[in-house]
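Peer 1: got a predicted structure here, sequence first:
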Amino acid sequence: MAHLLIELFSEEIPARMQARAAEDLKKRMTDGLVEAGLTYASAGAFHTPRRLALSVEGLLDGAPAKREERKGPRVDAPQKAIEGFLRSTGLTREDLQVRDEKKGQVYVAVIETPGRPADAIVAEVLEQVVRNFPWPKSMRWGAGDLRWVRPLHSILCILSAEDGHRVVDLEIDGIRAGDTTRGHRFLAPDAFSVTGFDDYAAKLARAKVMLSAQDRADHIWADATTAAFAQGLEVVEDAALLSEVAGLVEWPVVLMGRIGEDFLHLPPEVLQTSMREHQKFFSVRDPKSGQIVRFVTVANRTTADDGATILSGNQKVLSARLSDARFFWDNDLRVAKSDLGAWAKALENVTFHNKLGTLADRVARVQALSREIAPVVGADPEQAALAAGLAKADLTSEMVYEFPELQGLMGRYYIAAAGHPEEVAAVAQDHYSPLGPSDDVPTAPLSVVVALADKLDVLAGFWSIDEKPTGSKDPFALRRAALGVIRLLLTSGLRMQLTTVLGALPEDKAADLVAFIHDRLKVYLRDQGIRHDVIDACLAMPGSDDFTLLVNRANALADFLKTDDGENLLQGFKRANNILAQAEAKDGVEYSYGADVKYAETDEEKALFAALDTADAQIAPAMQAEDFAAAMSAMAALRAPIDGFFEAVQVNAESQVIRRNRLNLLSRIRTICLGVADLTRIEG
């Protein structure tokens, strides 16, 4: 067994590409080795800003020789069939064998593949991988044809075993593989040789390179949180930034600096966003005030002055950046306090969609819809319209122009600064939510109203112009909007018939849109553990565009079917429905009324009449009150009398009067059960 070590050493790889590139190197190399006959025990991929590395343990020393026999067409087969077989095998007709079989003579191809040493296979596979590497962006340099994300300087490729290591004979675009690499660009730039992975990792560590990205991230976080804790502060968690910064340095050195007093009045979100986006700094917060008061930067080297010069330079650059943010904030505050409506009016100059008008047009539609929805939610219609009219005003502010990710949040600050109530200001931030399946759902009445109106408007708008999601394409995030509507309705327990709310749409388009939201609801409920057939059984009932009603029914039915009574009643219903359907098809009539207890001949038959009367009397008011649990409980009481009826009674009696009466009795079972849910859609 051999151990393979590969390192592709280049100029700095963009941090966002490193992890994917390391996985691509691992997958493409190991797939290629296995396909060539070299199996292995384990493999690990690593990345730093200047290198991709792969370690493959337990690799075979070579691919064994193989002999494969392939049965081909008959000797008298059409010429095209024989030529196709020859192409697939790479042989000539003279190479084929002829063998006798029961149905005649057939061609047989015997393909012998000689064994190959691991070195040759590794060289062949690695060259293919490097030349066809799937970088999102790549470049050529010098006079060569090789493309790489940044200029590739060297290739380390060695096979090691107990008796030593050897360099794989490989050259790609003038770069010959060797057993040397380099350490940190500044702290240990000299080349050194390695004999295997353990030697490689140890020497890199001595040369000021942390090979593992996770180790770098852990080191950064530990040092940053320790430094903050020592001053009674805390680092704001930012997993994405931590991952990115770990991809910017090979030897992370954590430094904590101060934010100038002139900037501490800025909203913490502004400070955090500016420092993260422009400087890749972590924010350090005072837990008592919630204010951002420090920053953490990560250098790529140690210095004689313990980072003082680096920190000083970073603080100067940060001051310049934050001066811009302060300028935007101060200007925006002046506008918000004097004429907030100017921003809303400026939306007339921003096109939302060429067929749906400007953002101002969209805001007007959301205002109208908010007035309509507000009473259902228990909010004041005029307050809802006011909040909807201001919710998107910050889109034309200077701060949001610079930092689009702060939309809504800045609106909340500006609307409050203009003197509006906090619940109106909160709508600016909340009405975009929920943005995804794990995002928080707003619960304040005004926020719920405008969030619903905003999502329903975008859905109705694009449905009106026939711009619907197709396949995996959803450029306007309409599936996300539909899920947002669902979560808003269910979280708030709102009773709203969507078909009525969407009355401005033509009837067919409104029905189609509700069906689209139903599809999203099916996915959502399946994730909640409700079977698809249970959902279908409830969707088939009246009022299915009232999602709260629909989900309450589905939950009650799902719970009912988990019980023995529910499962057995379902079987009794299906039996009754099947007998009835066959009889109706045979007789050409519908048995839907007229069952009379005076024609009952057995005690079991009479007991079923009585049970159906009792159930009907209980189920009807329970359904009227939308007490689905009570309706299911009353329906469960039918299990025993239905079982007893089928055990003692023959439905297709010789007497046609008795037969019709019993079929009409089965029709009562069907009618009562289908009044609760469409049990015909339940599987099993």
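Peer 2: Nice, thanks for sending it over.
Peer 1: switch to C-alpha atoms for all contacts and neighbour counts from now on
Peer 2: Noted.
Peer 1: so which elements touch the biggest helix by length in the chain?
Peer 2: Across the chain, the longest stretch assigned as helix under DSSP state H is helix 308-339. Counting contacts by 3 or more C-alpha pairs under 8 Å, 6 or more residues apart in numbering; DSSP states H and E, helix 308-339 packs against strand 253-258, helix 268-274, helix 398-402, helix 409-417.
Peer 1: closest to Gly232 out of those?
Peer 2: For the helices and strands packed on helix 308-339, distance to Gly232 was read as C-alpha to C-alpha. The smallest value, 13.3 Å, belongs to strand 253-258.
Peer 1: between the closest one and helix 308-339, how many degrees?
Peer 2: 40 degrees (axes from the mean of the first three to the mean of the last three C-alpha atoms, to 10 degrees).
Peer 1: flag every buried residue along strand 253-258.
Peer 2: 253-257 (16 or more other C-alpha atoms under 10 Å).
Peer 1: run through who's touching that strand.
Peer 2: The contact list for strand 253-258, computed with C-alpha atoms under 8 Å, 6 or more residues apart in numbering, reads 220, 223-224, 227, 293-302, 307, 311, 315.
Peer 1: chain center to that strand, what's the gap?
Peer 2: Its chain's average C-alpha position is 35 Å from that of strand 253-258, according to C-alpha atoms, centre = their mean, to the nearest Å.
Peer 1: cool, stretch 209-224 as well?
Peer 2: Worked out by C-alpha atoms, centre = their mean, stretch 209-224 lies 28 Å from the chain centre.
Peer 1: want to compare, so here's the second one:
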Amino acid sequence: MPQLLLELLSEEIPARMQANAARDLERMARERLLAEGLLPEALKTFGGARRLTLVAEGLPERQPDRHEELKGPKTSAPDQALEGFLRKTGLSKDQLVEKDGVWFATVHRHGRATAEIVAEMVQGIVRDFPWPKSMVSGVSKLRWVRPLRRIVCVFDGEIVPFQIEGIPSGDVTQGHRFMGSAQPFRVKDFDDYAEKLQKHHVVLDPEERKAKILEEARTLCFARNLELVDDAGLLDEVAGLVEWPVPVLGDMDPAFLDLPPEVIRTSMRVHQRYFAVRNPATGKLAPHFVTIANIAAKDGGRTIATGNAKVLSARLSDARFFWNEDRKVRLEDRLEKLKGVTFHAKLGSMYDRVQRIVSMAEAIAPFVRDDDATRSKAAEAASLCKADLVSGVVGEFPELQGIMGGYYAEAEGLDPEVVDAIRHHYKPQGPNDDVPVQSVAATVALADKLDTLVSFFGIGEKPTGSRDPFALRRAALGVIRIVLSTRTRLPLKQFGSDDLLAFFADRLKVQLRDEGQRHDLVDAAFALGDDDLVRIVARVQALGEFLATDDGANLLAGYKRAVNILRAEEKKGPLPTGVAAAMTGQPAEEAALIAARDAAGASLSAALGNEDFVGAMQALAALRGPVDAFFDKVLVNSDVEAERENRLRLLANVRDLMGQVADFSQVTG
């Protein structure tokens, strides 16, 4: 079946926008094709430095004929409503059908040529494209990320003709800006297009560009007994800056290696887009770097390497100046400057925030490790943890906040645990980041994140939908990971509102869902009002394992049946209260369930007291047989009022017994 090839060639597209642009192009094309009844067999897009490309396989030559039934106005509606409906459908009144007092029209639409639909589709996509930032160039009214230069649109080997603000569609594109032929070239389909781009020094697929960068950069390093420092974020960025990536290994002045390695790597990464290189024997940075050129230089890249080394030396010289100057001022002496740094208009200065973190750390410390040394060191680290924000290096490299504070604290000779806490108090900053587990570091990291959460919830700045400007979701997940990793029994209610506790529940669902747990079990555990995350997770894990067994699944079914009966009876009047007792002449199954209730209650109480949730589930499992037998043989709504009330009490006793473990009404399975 025919193939559609689309290329939008422009001036350089920012690397950070390319991946989303490719996804948006695919989404918009797919939605518009499906709306017209055109279902491609395959659709793929590519984003690069100068072009967005789409290829759709297996499109029909024509849109299928469509027959639609359109609902019109009521037969009693004014004539104007009917006349408008007739104009819309292009039919006359005698062609309408009346059903239940409403006019209906059956409209037959002949399918249009796919090329005609594609022409409209591409024009709509280009004009409505959701670039985060765009511009208008020259006399054109078209807004695009950078000036749009060419449009290739070929369907089934033929040009799809249209024009957008003076730019005609065609089958002509061009290769690399410097290495490709000066002459544009024609393409007839995607294979021809991709092959000719390659010959004209353009690697179309971003994944192929990334693989080329890694392979050639590692080869260069290996030849010099060096090792490339992997950086996935930098790789994504540089792959979007070039069309024909050529790694070049350069040398830097070894004297700069006395700077903290984070300073060197950040300077390389942020300012120059260089990859760092290490010595595999020592694991330390080597005096080299890898830059990614967009051309294959005739001298093998020597001139590029030399020029880049000079620029890097200038950057690192600045960094060394800040590093040397910063160590002349103690962290404690920087605190006064924090009064001039606004944290948030409603929450005061960064100095005010530090005071809150200190108080929070002192309150949290006993739960992490209950000794005076931990509390004292945590308070000291908390008081100094933001001081590096007014240092020269962090002013130049904000990414190094906390890290530089650790270096400055170490240079002052502060306690190693205080140094570690300052250095790592921002952690974890993502799902793959390490968690601080040493007691002082964990305390300060928890205090920092809890202050953020409590403060912003306190002024009503809560995340909404996809909007989370203060990264509160990340902060909550950080608290959860630290608490669970260190098994800190932190009573969250003591530190936040009910809204914040519910927010933690939502974040815990995300965390456990990623680990394969069911979100409804988190609801069932949180519903008990517990705020101890360690205990909640243990309860959830035991509950999940229990419900995966036959005993668990059947007992849950029995629980729901009991609850339904109790709810139905509650509508008639108050339920009988108290404990169901043995009665003369009662069925054996009723007596057996009463005995099982008593035995399970004793076992359950002991297990829960020891936080043995596996044992608690085993205690509940003993109820499964008696509950099944009770429902099978015993009539709850007996004509004898005393029997009915006792059996309702028994069902309520079983419900309440299970409710000590979790709120089973929250379980959806």
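Peer 2: Now that the structure is in, tell me what you want to look at. What you see is a predicted model; the values in this text were computed from it and never measured.
Peer 1: TM-score for this pair?
Peer 2: The TM-score (TM-score structural alignment, normalised by the length of the second structure) is 0.89; 664 aligned residues with a C-alpha RMSD of 3.3 Å.
Peer 1: on that earlier part again, of the helices and strands packed on helix 308-339 of the first structure, flag the one that's most buried.
Peer 2: Ranked by mean neighbour count, these are led by helix 409-417 with a mean of 22 (mean count of other C-alpha atoms under 10 Å).
Peer 1: report the distance from it to the chain centre.
Peer 2: 31 Å.
Peer 1: one more: stretch 481-490 of the second structure?
Peer 2: Worked out by C-alpha atoms, centre = their mean, stretch 481-490 of the second structure lies 22 Å from the chain centre.
Peer 1: list the buried residues of it.
Peer 2: Quick answer for stretch 481-490 of the second structure (16+ other C-alpha under 10 Å): 481-484, 486-490.
Peer 1: if we can go back for a sec, any chance of the helices and strands packed on helix 308-339 of the first structure in a markdown table, with distance to Thr602 of the first structure too?
Peer 2: Below are these laid out as a markdown table (distance: least, C-alpha to C-alpha, whole Å):
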| stretch | distance to Thr602 of the first structure |
| --- | --- |
| strand 253-258 | 88 |
| helix 268-274 | 78 |
| helix 398-402 | 79 |
| helix 409-417 | 73 |
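Peer 1: give me the three-state assignment for His420 of the first structure.
Peer 2: coil (DSSP: H, G, I helix; E, B strand; the rest coil).
Peer 1: that one: neighbour count?
Peer 2: By the measure other C-alpha atoms under 10 Å, the count of residues near His420 of the first structure is 14.
Peer 1: same check on Gly601 of the second structure?
Peer 2: 20.
Peer 1: which helix or strand contains it?
Peer 2: helix 588-609 (DSSP states H and E).
Peer 1: quick revisit: what about the buried residues of stretch 481-490 of the second structure, which are in helices?
Peer 2: 481-484, 486.
Peer 1: what is the equivalent residue in the first structure for Glu417 of the second structure?
Peer 2: The equivalent of Glu417 of the second structure in the first structure is Glu423 (alignment by TM-score structural alignment).
Peer 1: if we can go back for a sec, Serialize the buried residues of strand 253-258 of the first structure to TSV and add fields for distance to Leu322 of the first structure.
Peer 2: Output for these, formatted as TSV (distance: C-alpha to C-alpha, whole Å):
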residue	distance to Leu322 of the first structure
Val253	24
Val254	21
Leu255	19
Met256	17
Gly257	14
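Peer 1: looking at these, which one is closest to Glu590 of the first structure?
Peer 2: So of these, ranked by how close each gets to Glu590 of the first structure (C-alpha to C-alpha), first place is Val254, at 81.5 Å.
Peer 1: and that closest one, what's its match in the second structure?
Peer 2: Val254 of the first structure maps onto Pro247 in the second structure, by TM-score structural alignment.
Peer 1: do the same with Arg365 of the first structure
Peer 2: So, by TM-score structural alignment, Arg365 of the first structure is matched to Arg356.
Peer 1: the stretch 101-250 of the second structure: strands as residue ranges?
Peer 2: Ranges of strands within the stretch 101-250 of the second structure are 102-109, 135-136, 143-144, 148-155, 158-159, 163-164, 167-170, 172-173, 185-186, 227-228, 246-251, based on DSSP state E, counting those that start in this stretch.
Peer 1: which stretch of the second structure lines up against stretch 340-350 of the first structure?
Peer 2: Against the second structure, stretch 340-350 of the first structure falls on residues 331-341 (TM-score structural alignment).
Peer 1: tell me the SS of Val418 of the second structure?
Peer 2: helix.
Peer 1: distance check, the closest residue to Val437 of the second structure other than its chain neighbours against Val534 of the second structure.
Peer 2: Distance criterion C-alpha to C-alpha, 6 or more residues apart in numbering; nearest residue to Val437 of the second structure, sequence neighbours excluded, is Thr486 at 5.8 Å. With distances taken as C-alpha to C-alpha, to the nearest Å, Thr486 of the second structure is found 9 Å from Val534 of the second structure.
Peer 1: test my guess that Arg473 of the second structure contacts Arg507.
Peer 2: Yes: between Arg473 of the second structure and Arg507 there is a contact under C-alpha atoms under 8 Å: 7.0 Å.
Peer 1: now the residue lying closest to the match of Val254 of the first structure once chain neighbours are set aside: how far from Ile164 of the second structure?
Peer 2: Sequence neighbours aside, Ile292 is the residue nearest to Pro247 of the second structure in space, at 4.4 Å (criterion: C-alpha to C-alpha, 6+ apart). Look at Ile292 of the second structure and Ile164 of the second structure: by C-alpha to C-alpha, they are 35 Å apart.
Peer 1: the two: who's more crowded?
Peer 2: Between Ile292 of the second structure and Ile164, Ile292 has the larger neighbour count (other C-alpha under 10 Å), namely 23 against 17.
Peer 1: count the residues that sit near Gly58 of the first structure.
Peer 2: Gly58 of the first structure has 16 nearby residues by other C-alpha under 10 Å.
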